[in-house]
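> Here's my sequence, what's the structure:
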Amino acid sequence: MAGDVLSDGATSRTERAAQRIAQLVRGIDPGARLGTKSELRELCGVSVGTFNEALRVAQARGLVAVRPGPGGGLFAAEQSPMVRLGNSVLAIDADASSVADAVRIRDALDPLLIADAAWHSSPADIARYRDQVTAMSDAVDALDADAFMRANWRLHELFAEVNPSTVLRPIYLGLIDMIKQHTLAVLPADSQPIAEVMSDRYRIHADLVDAIADRDNERVNDLIRQHSVKHDR
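Predicted structure coming up:
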């Protein structure tokens, strides 16, 4: 598994600033104030433009909330374990804000994509889904977050590949490809046991594939809601 911090040569200034914001968020309670934009920019040691890009990345990852007015500033956002594994732990090599946008848009499309997969998946498709669920289980046992995320991505690619929409399918697959191309590693997000976090995500995806196989639309819809609790990535 990748270490906690990537070398300076492996990440852009924007990504390093976003990682610094993530470190600050992990050190305080959800909802606590981090400071003003100027204060955080000075802590990150970057230009205004670079900090604004890093802040955009942190917001897209669900790490921070911005509140205007007196007493406003930057605050640590409430995060589920799914968010911490799915978004904030992706270390990317360049164009960080664009990749963060791709993650955000992909997340928004996930419920539609999964609902469509429940209608259009054949037994052969479901067998391929189960292969990726097995790969996710193996990654949990090995504590291999990189392999886990790759299997997760591939499962969602398979959901997209059965989609009949000539609009949704290429858009979704393009977003996944962009995220994959620029992801250097999956990093431990905080003290939350990574095996526990991955196990939670594995369970939701395994149950989801079972529900799709059973054509249990009510269960599929319930699991889509669980999958989408900001986020599942």
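> going forward, measure contacts between C-alpha atoms and count neighbours the same way
Fine.
> Would you map the helices across this protein?
13-26, 37-44, 48-60, 81-83, 96-120, 123-142, 145-161, 168-182, 194-214, 217-227 (DSSP state H).
> Make JSON lines from those and add distance to residue 66 to it.
Listed next are the helices of the chain as JSON lines, based on distance: least, C-alpha to C-alpha, whole Å:
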{"stretch": "helix 13-26", "distance to residue 66": "13"}
{"stretch": "helix 37-44", "distance to residue 66": "9"}
{"stretch": "helix 48-60", "distance to residue 66": "8"}
{"stretch": "helix 81-83", "distance to residue 66": "18"}
{"stretch": "helix 96-120", "distance to residue 66": "17"}
{"stretch": "helix 123-142", "distance to residue 66": "35"}
{"stretch": "helix 145-161", "distance to residue 66": "29"}
{"stretch": "helix 168-182", "distance to residue 66": "25"}
{"stretch": "helix 194-214", "distance to residue 66": "27"}
{"stretch": "helix 217-227", "distance to residue 66": "25"}
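> Just put the ones you listed in JSON lines and tack on mean neighbour count.
What follows is these, written out as JSON lines (neighbours: other C-alpha atoms under 10 Å):
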{"stretch": "helix 13-26", "mean neighbour count": "22"}
{"stretch": "helix 37-44", "mean neighbour count": "16"}
{"stretch": "helix 48-60", "mean neighbour count": "21"}
{"stretch": "helix 81-83", "mean neighbour count": "21"}
{"stretch": "helix 96-120", "mean neighbour count": "19"}
{"stretch": "helix 123-142", "mean neighbour count": "18"}
{"stretch": "helix 145-161", "mean neighbour count": "21"}
{"stretch": "helix 168-182", "mean neighbour count": "17"}
{"stretch": "helix 194-214", "mean neighbour count": "19"}
{"stretch": "helix 217-227", "mean neighbour count": "17"}
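> one more to line up against the first:
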Amino acid sequence: MRREDGWHGGFAERGADPPALRRSDWGQADGRSRAEGAVDVVAALAARAVPGTRLGTKDELRARCGVSVGTFNEALRLLQARGVVTVQRGPGGGLFAAEQTPMARFAHSVLALDAAQADVAEALRIRDALEPLLWQDALWHASPADVKDLRGLLTAMESAAESADADAFVRANWRLHARVADITPSMLLRSLYVTLLDLVERHALGVGSEGAVPLAEHIRGRCELHAALIDALDRRDQEAVARLVAKHGTVGT
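Okay, the predicted model is just below:
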């Protein structure tokens, strides 16, 4: 594990965790989040069920997974993005096994890739190529509530930077990008991006400094860049968004 200016890249290996953890304790020994563990449990149920079968209520499935409400909500977002489940509200509602669309099958095939550095690097390269499309859609479709959520996630990134917690910074950064993906009306774009993001996150690529720039300074710069992007999004400043997204693609994370 690499250490640089008091920061550390990637996720630290940890011992076994109790069933439900605080958001700050999401990391597991294999580098995957508690939310991903819940995804695997529900996805296994859906895989054995006929499409349209009711798998249970959110509370029932959350209890089965042994995770907190916030963690299960994150898992549910991933399950829906991958086309694994659908959610119905009201009496008799809950989570239902979804029809396995071509997009869902594609997502599963991507997640089946091994942890070879070449696979992860390729996923990161393709994910970065999709960033301009996501921010362009966000420019035209983001609501005030979307912008407020993005600012909240930016605050989490800034807090991690201030406390010199590189793991928390990387997780907050991924959550911010996943939230941007939630804004696009294109299910295809959203599913493809989130699937690639999940692949990168599963294999825990760490944050690294750029050239001779100290890592702490690099991360502060990333916070400032994302803050400027969100401000430009809020102003509907198309030129600024395009310029900042181009800069975003040249410095990673």
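> Superposing both, give me the TM-score.
Scored against TM-score structural alignment, normalised by the length of structure 1, the superposed chains reach a TM-score of 0.57; 148 aligned residues with a C-alpha RMSD of 2.7 Å.
> The helices of structure 1: which one's closest to residue 3 of structure 1?
helix 145-161 (11.2 Å; C-alpha to C-alpha).
> Show me what the closest one is packed against.
In terms of contacts (3 or more C-alpha pairs under 8 Å, 6 or more residues apart in numbering; DSSP states H and E), helix 145-161 of structure 1 is packed against helix 96-120, helix 123-142, helix 168-182, strand 183-186, helix 194-214.
> which part of structure 2 lines up with it?
Under TM-score structural alignment, helix 145-161 of structure 1 corresponds to residues 166-182 of structure 2.
> mean distance, the matching stretch to its aligned residues in structure 1?
Compared with structure 1 after fitting, stretch 166-182 of structure 2 has a mean deviation of 0.9 Å; criterion: mean C-alpha distance after the TM-score superposition for structure 1.
> Could you tell me how far that stretch lies from the centre of the chain?
5 Å (C-alpha atoms, centre = their mean, to the nearest Å).
> I'd say residue 183 of structure 2 and residue 135 touch.
No - taking C-alpha atoms under 8 Å as the definition, residue 183 of structure 2 is not a contact partner of residue 135, at 9.0 Å.
> corresponding residue for residue 115 of structure 1 in structure 2?
Match for residue 115 of structure 1 (TM-score structural alignment): residue 136.
> what does residue 204 of structure 1 give?
Aligned partner of residue 204 of structure 1 by TM-score structural alignment: residue 225.
> mind checking how far the closest residue to residue 175 of structure 2 other than its chain neighbours is from residue 253 of structure 2?
Nearest residue to residue 175 of structure 2 in three dimensions, chain neighbours excluded: residue 153, at 7.1 Å (C-alpha to C-alpha, 6 or more residues apart in numbering). Using C-alpha to C-alpha, to the nearest Å, residue 153 of structure 2 is found at 15 Å from residue 253 of structure 2.
> do residue 46 of structure 2 as well
33 Å.
> Please apply the same query to residue 81 of structure 2.
Counting by C-alpha to C-alpha - residue 81 of structure 2 and residue 253 of structure 2 are separated by 21 Å.
> Also residue 216 of structure 2?
Residue 216 of structure 2 is 14 Å from residue 253 of structure 2, by C-alpha to C-alpha.
> ok, now residue 141 of structure 2?
23 Å.
> What of residue 215 of structure 2?
From residue 215 of structure 2 to residue 253 of structure 2 the distance is 12 Å (C-alpha to C-alpha).
> and if you look at residue 116 of structure 2?
19 Å.
> Look at these two and report which has more neighbours.
residue 253 (17 against 9; other C-alpha atoms under 10 Å).
> Find me whatever residue is spatially closest to that one, sequence neighbours aside.
residue 207 (7.0 Å).
> Looks like that neighbour contacts residue 170 (just checking).
Yes - counting by C-alpha under 8 Å, residue 170 is a contact partner of residue 207 of structure 2 at 6.7 Å.
> Now the common contact residues for those two.
residue 253 (C-alpha atoms under 8 Å, 6 or more residues apart in numbering).
> What residue in structure 2 is paired with residue 183 of structure 1?
Using TM-score structural alignment, residue 183 of structure 1 lines up with residue 204 in structure 2.
> Just give me the neighbour total for its match.
Around residue 204 of structure 2 there are 21 residues (other C-alpha under 10 Å).
> Tell me how far it lies from residue 168 of structure 2.
From residue 204 of structure 2 to residue 168 of structure 2 the distance is 12 Å (C-alpha to C-alpha).
> do residue 95 of structure 2 as well
Counting by C-alpha to C-alpha, the gap from residue 95 of structure 2 to residue 168 of structure 2 is 30 Å.
> how about the nearest residue to residue 238 of structure 2, chain neighbours excluded?
Nearest to residue 238 of structure 2 is residue 139, by C-alpha to C-alpha, 6+ apart, at 7.1 Å.
> I'd assumed residue 240 was in contact with the one you found.
No - Residue 139 of structure 2 is not in contact with residue 240 according to C-alpha under 8 Å; the separation is 10.6 Å.
> circling back to that earlier point, closest to residue 158 of structure 1 out of the helices and strands packed on helix 145-161 of structure 1?
The nearest among those, by C-alpha to C-alpha, is helix 123-142 at 7.0 Å.
> any residues touching stretch 150-169 of structure 2, and which ones?
In contact with stretch 150-169 of structure 2 (C-alpha under 8 Å, 6+ apart) are residues 6-12, 24, 170, 172-173, 175-176, 179-180, 206-207, 216, 219-220, 223, 226-227, 230.
> just so I have it, where are all the strands in the stretch 1-150 of structure 2?
For the stretch 1-150 of structure 2, applying DSSP state E, counting those that start in this stretch gives strands covering 3-4, 7-8, 54-56, 85-88, 94-97.
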